[in-house]
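Participant: Need a 3D model of the sequence below.
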Amino acid sequence: MPRRPTEADVLALWEGGLDSAPATRALLIASSATASPDEEAVADLPLSAVNSLLLDLRCRMFGDALPCTTDCPACGESLDVTVAAEELRPAPAGGRTGEAHAVPATATSTTGGFTITYRALTGRDVRAVDPAAPGARRTLVRRCLLGVSPPVDDLPDEVLDALAPLLAELDPGADTVLTLDCPQCEHRWQAALDIADHVWTDVSAYARGVLHDVHSLARAYGWSEADVLAVSPARRRFYLEASAG
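Facilitator: This is a model prediction of the structure:
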């Protein structure tokens, strides 16, 4: 089982993800949750397995309760919701979820007169496609095609659009959706939760907190970053309080 990341590990993870695109950053964080971090190996996992690794890291570092805030689309009421990580655990897809040997599930469907064999989306697919580019959704679907009969150079757009929701059914844990109820107006709706973005927010806040400690203690005692990280958090709090007083 991978060890809990040290403060130095978190700082390196934060620094590595600062200038990365969200999809690349998600793979970087997920790979750090494995026993032998390998971003390229994680990139070939189905998205459900990537999400499981993200949750593994989140639980080891910050616990299994994920606080979320959203607004009711009906009345605008702000809601604070806490979700348990286990509620977000994606279903297995082609292997035991979260393990490096998991492979994308495959399926065959007849749509628009074509018999199409396809696989689930992987982290590599998402990383390769700019979500803001025109036709990004269809580009992702094309990457998942394994076979088309009768063969064609390119499937019609309407066929690609019909396949898109089938990819989500093939790997249910690829998208995390919460069902929410507004206590103010009793409206019920579904809201997407980006696990990678949530974990990155936690990592970033934690790293900035550590760096703030480094800054304060460097000013107070002339310590280097390595000196500060060598001191336990409990002792560090004492030194911070003492230097502030």
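
Participant: CA atoms for contacts and neighbours, from now on please.
Facilitator: Fine.

Participant: For residue 197, give me its contacts.
Facilitator: 22, 26 (C-alpha atoms under 8 Å, 6 or more residues apart in numbering).

Participant: List the contacts of the residue nearest the centre of the chain.
Facilitator: Closest to where the C-alpha atoms of the chain average out (C-alpha atoms, centre = their mean) is residue 196, at 2.3 Å. The neighbours of residue 196, taking C-alpha under 8 Å, 6+ apart as the test, are 22, 26, 29, 51, 54.

Participant: Reformat those residues as CSV; add distance to residue 228.
Facilitator: Shown next, in CSV, are those (distance: C-alpha to C-alpha, whole Å):
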residue, distance to residue 228
22, 30
26, 28
29, 24
51, 33
54, 28
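
Participant: export those to TSV and tack on distance to residue 104 and secondary structure?
Facilitator: Putting the contacts of residue 196 into TSV (distance: C-alpha to C-alpha, whole Å; DSSP: H, G, I helix; E, B strand; the rest coil) gives the following:
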residue	distance to residue 104	secondary structure
22	21	helix
26	18	helix
29	20	helix
51	14	helix
54	17	helix
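
Participant: now the other sequence, so there's something to compare against:
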Amino acid sequence: MPRRPTEADVLHLWEGGLDSTPAARALLIASTAAASHGGQDIADQPWSAVNSSLLELRCEMFGDALPCTTDCPACGDSLDVTVAAEELRPAATRARAGEEAGAVPATDTWTTGGFTITYRALTGRDVRAVDPTAPGARRTLLRRCLLSVSPPVDDLPDDVLDALAPRLAELDPGADTVLTLDCPQCAHRWEAALDIADHVWTDVSGYARRILHDVHALARAYGWSEAEVLAVTPARRRFYLEVSSG
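Facilitator: You can find the predicted model right below:
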């Protein structure tokens, strides 16, 4: 039976993710979600499994409607979009089914430019290990996915690595979440990436700060410790907050 994360879990996630990289934060939150469902360590599973666990936690804690804001690349108009989790669930469902079976990254073999390359899907550990701001980060990620190259070479040419990138997306389609959007002002249609990890971190961070605000207010009003505040149900806590500020 899945265990819904407690407020103490949320505070732990928030504190652990404050000084972490986005990839490390994503793995921290996804690992918490996977553990609540009895799953295994998610770091060595494909990135689609990370997204699946993040979406699962997001729906359990904050609902299945994801509000997003973006700008139209054609006219610059700001667009508010609410994405239903169901729109993201086909890829997430496939990832969850594989995770329950103890998923390992899918592999494939491809011949191009005189090389026969066996490669695998990106994992959480791969993404966490590479600084996205470092020079050549994209190709460093691609090299981590190489299992074998024939004939052997010290390094594949850049054009071969670049050609490999779209094949990784095909190998693990749930790793990237792309939405098709239409601008109501100019009718421009485009594709925009949705970073589930960033979205969930924003939710977790906002929730943690609200909890800590409650702790601060009730500690001042009644002298309670953090543990004592968290032991009070949210409904009763709201009452105490109202009467203490009246």
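
Participant: TM value for the aligned chains?
Facilitator: Laid over one another, the chains give 0.95 as their TM-score (TM-score structural alignment, normalised by the length of the first structure), with 245 aligned residues with a C-alpha RMSD of 1.9 Å.

Participant: ok, the contacts of residue 196 of the first structure in the second structure: which stay?
Facilitator: Contacts conserved in the second structure for the contacts of residue 196 of the first structure, counting by both residues aligned by TM-score structural alignment, their matches' C-alpha atoms under 8 Å: 22, 26, 51, 54.

Participant: if I line the two up, what does the first one land on in the second structure?
Facilitator: Matched across to the second structure, residue 22 of the first structure falls on residue 22, judged by TM-score structural alignment.

Participant: for the longest helix seen in the second structure, which positions count as buried?
Facilitator: Criterion DSSP state H: the longest helix present in the second structure is helix 196-222. For helix 196-222 of the second structure, burial by neighbour count (16 or more other C-alpha atoms under 10 Å) applies to 196-197, 199-201, 204-205, 207-208, 211-212, 214-218.

Participant: What are the boundaries of the strands in the first structure?
Facilitator: Assigned by DSSP state E, the first structure shows strands spanning 65-71, 78-84, 106-111, 114-119, 145-149, 177-181, 188-192.

Participant: And the fourth one, what does it pack against?
Facilitator: Read that as strand 114-119 of the first structure. strand 106-111, strand 145-149 (3 or more C-alpha pairs under 8 Å, 6 or more residues apart in numbering; DSSP states H and E).

Participant: To residue 124 of the first structure, which of those lies closest?
Facilitator: strand 145-149 (14.4 Å; C-alpha to C-alpha).

Participant: other SSEs contacting that closest one?
Facilitator: By 3+ C-alpha pairs under 8 Å, 6+ apart, strand 145-149 of the first structure packs against strand 114-119.

Participant: can we see that at 10 Å?
Facilitator: strand 106-111, strand 114-119 (3 or more C-alpha pairs under 10 Å, 6 or more residues apart in numbering; DSSP states H and E).

Participant: Give me the buried stretch members for it, please.
Facilitator: Result for strand 145-149 of the first structure [16+ other C-alpha under 10 Å]: buried residues 145, 148.

Participant: quick check, nearest of the contacts of residue 196 of the first structure to residue 222 of the first structure?
Facilitator: residue 29 (32.1 Å).

Participant: I'd say that closest one and residue 201 touch.
Facilitator: No. Between residue 29 of the first structure and residue 201 there is no contact under C-alpha atoms under 10 Å: 11.5 Å.

Participant: intersection of neighbour lists for the two?
Facilitator: The overlap between the contact sets of residue 29 of the first structure and residue 201 (C-alpha atoms under 10 Å, 6 or more residues apart in numbering) consists of residue 14.
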